[in-house]
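>>> Here is a sequence together with a model predicted from it:
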Amino acid sequence: MNFARRLLVATAAASALAASGLASAASPAPQPSVVIVHGAFADGSDWAKVIPLLQREGVQVTAVQNPLSSLADDVAAARRAIDAQPGKVVLVGHSWGGTVITEAGAADKVAALVYIAAFAPDVGQNTADQGKGFPTPSGLAHFKADAQGWLSLTPTGMRDHFAQDLPAATTAVMTATQGPIQAKAFEQPVSVAAWKSKPSWYLLASADRMIAPEAQAAMAQRAGAKVTRVGSSHVPQQSQPEAVAKLILDAVRQSR
């Protein structure tokens, strides 16, 4: 009887352990959240077409509202959003936002980086450095500065160079709602390059008139990023949101 009881107990324990193992194997790892960092001359609403596509797939999304006052201030805003997430984060940046995520992406919670027509500087480099040695984009001639050093885009710059593949009525609203950036921010270097230690994805906009496509290709290659090309203006998140969402979802699914 003692032997039989011992055998019964051992069998029950083994069954429980096996069931527990099966339950663990059947439970997928939690899906990372997405934190999105907008660029200059924009705000969080720049992502209004992409966010619903991510949410439809059950992804938790937070769009950061950058003050655009300095690199440090924008990095701090991104880090607050990262810290507020329950688990892993896929960190996305557009344009100037790429410089921000290059620094903020060093946070432990960040599992992957996604650059959307974005800057991706190396340690000690600033945003302005990234255009050196490449053709000068036509949009750079359409900045205007106020007395305090805040830069904005002219209506012509927004319509014909920033978002030339969007309707004029849309670019008129973008001009009115744009977020000016302090010019000095473009001269402030990053102290870390998160792409050195985090897997990266890059959406290259081949018709970009704000960041030369050649510069985008060079930055993506240096970062070892997985590159997708789209024939869009500087704002594929507005003109081709499905392509942008697809790339972000790829990063999310590979970062579980």
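On my side now, so go ahead.

>>> Going by C-alpha atoms from here, please, whenever you check contacts or count neighbours.
Noted.

>>> Mind listing what's buried along the host helix or strand of Val244?
Take DSSP states H and E as the rule and Val244 turns out to sit in helix 241-253. Using 16 or more other C-alpha atoms under 10 Å as the test for burial, helix 241-253 gives 241-245, 247-249, 251-252.

>>> could you dump these to a markdown table with distance to Val173?
Shown next, in a markdown table, are the buried residues of helix 241-253 (distance: C-alpha to C-alpha, whole Å):
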| residue | distance to Val173 |
| --- | --- |
| Pro241 | 18 |
| Glu242 | 22 |
| Ala243 | 23 |
| Val244 | 22 |
| Ala245 | 23 |
| Leu247 | 27 |
| Ile248 | 26 |
| Leu249 | 28 |
| Ala251 | 31 |
| Val252 | 31 |
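
>>> Return the member of those nearest to Ser15.
Of all the buried residues of helix 241-253, Ser15 sits closest to Val252, with 34.8 Å by C-alpha to C-alpha.

>>> I figured that closest one was touching Lys88, is that so?
No. The criterion here is C-alpha atoms under 8 Å, and Val252 misses it with Lys88 at 9.4 Å.

>>> shared neighbours, the two?
31-33 (C-alpha atoms under 8 Å, 6 or more residues apart in numbering).

>>> Just give me the neighbour total for Ala218.
Ala218 has 14 neighbours, counted by other C-alpha atoms under 10 Å.

>>> my bad, Pro32
Neighbour tally, Pro32, other C-alpha under 10 Å: 27.

>>> Could you check how far it is from Gly58?
10 Å (C-alpha to C-alpha, to the nearest Å).

>>> put this beside the first:
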Amino acid sequence: MNLNPNRGIRTFAMLLILIMTIFVSELQAQVSPRVQNIVLVHGAFVDGSGWQQVYEILSKKGYKVSIAQPALTTFEGDVAAVKRVINLQDGPCILVGHSYGGAVITTAGNDSLVRGLVYIAAHAPDQGESEADNGKIFPAAYKSLIKGNDGWDYIDPKMFAADFSGDLPKSKADFMANSQTPTADVVFHAIIQNPAWKTKPVWYMVAKSDRIINPELERMYAKRANSKKIVEVEGASHSVYISHSKEVADLIISAADLSQKKGTK
């Protein structure tokens, strides 16, 4: 009987390649690819246009970026507005919230399409908490809030730049002051139920010169949520998502790259 040792080696090599192919395929099935969809959520007193620079940076890198426009009238309505945008996505998404938008994504982030949460100088209340009560524990530096008799809050335009946008050009801060969106005071008192950050991975950015949310409160939120990455931006105002758009975009990309398949911790 004539045995060909080369044939045996080739057969063994082919079997080895087949086994490795199956192993790699199974491994890839367990690890999600980079999330391509990003949903951005603005906070109180502003609208989604402030995300323009972040939008442009992410779009140029191939991400599909959507910007939600909560009306700032009721918390439930704002969550519903964000969920409508989430439901328009063609696959998993990263949900990003600034300021009060953090409270919104803390609830809306329970959607099964959301793979990760990114908080940009934002509130992240726990079960039974509200951002208004948390703000009393860590008082902020601002003195510009005007509470109207009709239940709507406003920031004094004369103090808007100092309190909200201290690191932006004066012309930009003045425009924001005079184009701001009054916000229903009731939204700040919404009690959070089932916070998404307890089951979804979190990334957090602290604005170190924030006068609207105490940076110590931001640090508490970031630590409590077991954030995968915490970025502190020196000299950043509450408008950090505008003044440091590149750093914000980089943090969002980190979330898109590292989010787990099922969005769990």
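That came through, no problem. The structure displayed is predicted, hence computed values, not measured ones.

>>> Tell me the secondary structure at the aligned partner of Gly97 of the second structure in the first structure.
Mapped onto the first structure by TM-score structural alignment, Gly97 of the second structure lines up with Gly93. Classification of Gly93 of the first structure using DSSP: H, G, I helix; E, B strand; the rest coil returns strand.

>>> how about the equivalent of Arg229 of the first structure over in the second structure, secondary structure?
In the second structure, the residue matched to Arg229 of the first structure (TM-score structural alignment) is Glu232. For Glu232 of the second structure, the assignment made with three-state DSSP gives strand.

>>> Can you tell me how far Glu232 of the second structure is from Glu247 of the second structure?
For Glu232 of the second structure, the distance to Glu247 of the second structure - C-alpha to C-alpha - is 10 Å.

>>> want to throw the shared contacts of Val252 and Lys88 of the first structure into a markdown table with secondary structure?
As requested, those are arranged in a markdown table below (three-state DSSP):
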| residue | secondary structure |
| --- | --- |
| Gln31 | coil |
| Pro32 | coil |
| Ser33 | strand |
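
>>> now, which of those residues sits nearest Ser138 of the first structure?
Ranked by distance to Ser138 of the first structure (C-alpha to C-alpha), those are led by Ser33 at 35.7 Å.

>>> who's in contact with that closest one?
Taking C-alpha under 8 Å, 6+ apart, we find Ser33 of the first structure in contact with 59-61, 85-90, 252.

>>> picking up where we left off before, once aligned to the second structure, how far is the helix holding Val244 of the first structure on average?
On superposition with the second structure, the average gap between helix 241-253 of the first structure and its aligned counterparts reaches 0.5 Å (mean C-alpha distance after the TM-score superposition for the first structure).

>>> What is the corresponding segment of the second structure for that helix?
Counting by TM-score structural alignment, helix 241-253 of the first structure sits on residues 245-257 of the second structure.

>>> what do you get for stretch 174-181 of the first structure?
The alignment of stretch 174-181 of the first structure onto the second structure (TM-score structural alignment) spans residues 176-183.

>>> how distant is the matching stretch from the center of its chain?
From the chain centre to the centre of stretch 176-183 of the second structure is a distance of 22 Å (C-alpha atoms, centre = their mean, to the nearest Å).

>>> I figured the match of Gly97 of the second structure hits Val37, correct?
Yes. Between Gly93 of the first structure and Val37 there is a contact under C-alpha under 8 Å: 4.7 Å.

>>> which position in the second structure aligns with Ala118 of the first structure?
Under the alignment (TM-score structural alignment), Ala118 of the first structure pairs with Ala122 of the second structure.

>>> on that earlier part again, got a list of contacts for the helix holding Val244 of the first structure?
Counting by C-alpha under 8 Å, 6+ apart, 31-34, 49-51, 53-54, 90, 92, 112-114, 116, 201, 203, 228, 230, 236-237 sit against helix 241-253 of the first structure.

>>> Out of the residues you listed, list just those in helices.
Of the contacts of helix 241-253 of the first structure, the ones assigned to helices by DSSP state H are 51, 53-54, 236-237.

>>> Report the two of those separated the most.
Pairwise distances across these peak at 15.3 Å for Leu54 and Pro236 (criterion: C-alpha to C-alpha).

>>> So which of these two has more stuff around it?
Taking other C-alpha under 10 Å, Leu54 of the first structure and Pro236 do not tie; Pro236 has more neighbours (27 against 21).

>>> which residues touch the more buried one?
By C-alpha under 8 Å, 6+ apart, the contact set of Pro236 of the first structure is 116-117, 205, 230, 243-244.

>>> Show me which pair in those residues is furthest apart.
Greatest spatial distance in these: Ala117 and Ala243, 12.4 Å, computed using C-alpha to C-alpha.

>>> Now do the strands in the first structure.
Along the first structure, counting by DSSP state E, strands occupy 33-37, 61-64, 89-94, 110-116, 143-145, 150-153, 181-182, 200-205, 226-230.

>>> do you know which of those lies nearest Phe134 of the first structure?
Of the strands of the first structure, nearest to Phe134 of the first structure by C-alpha to C-alpha is strand 200-205, at 15.2 Å.
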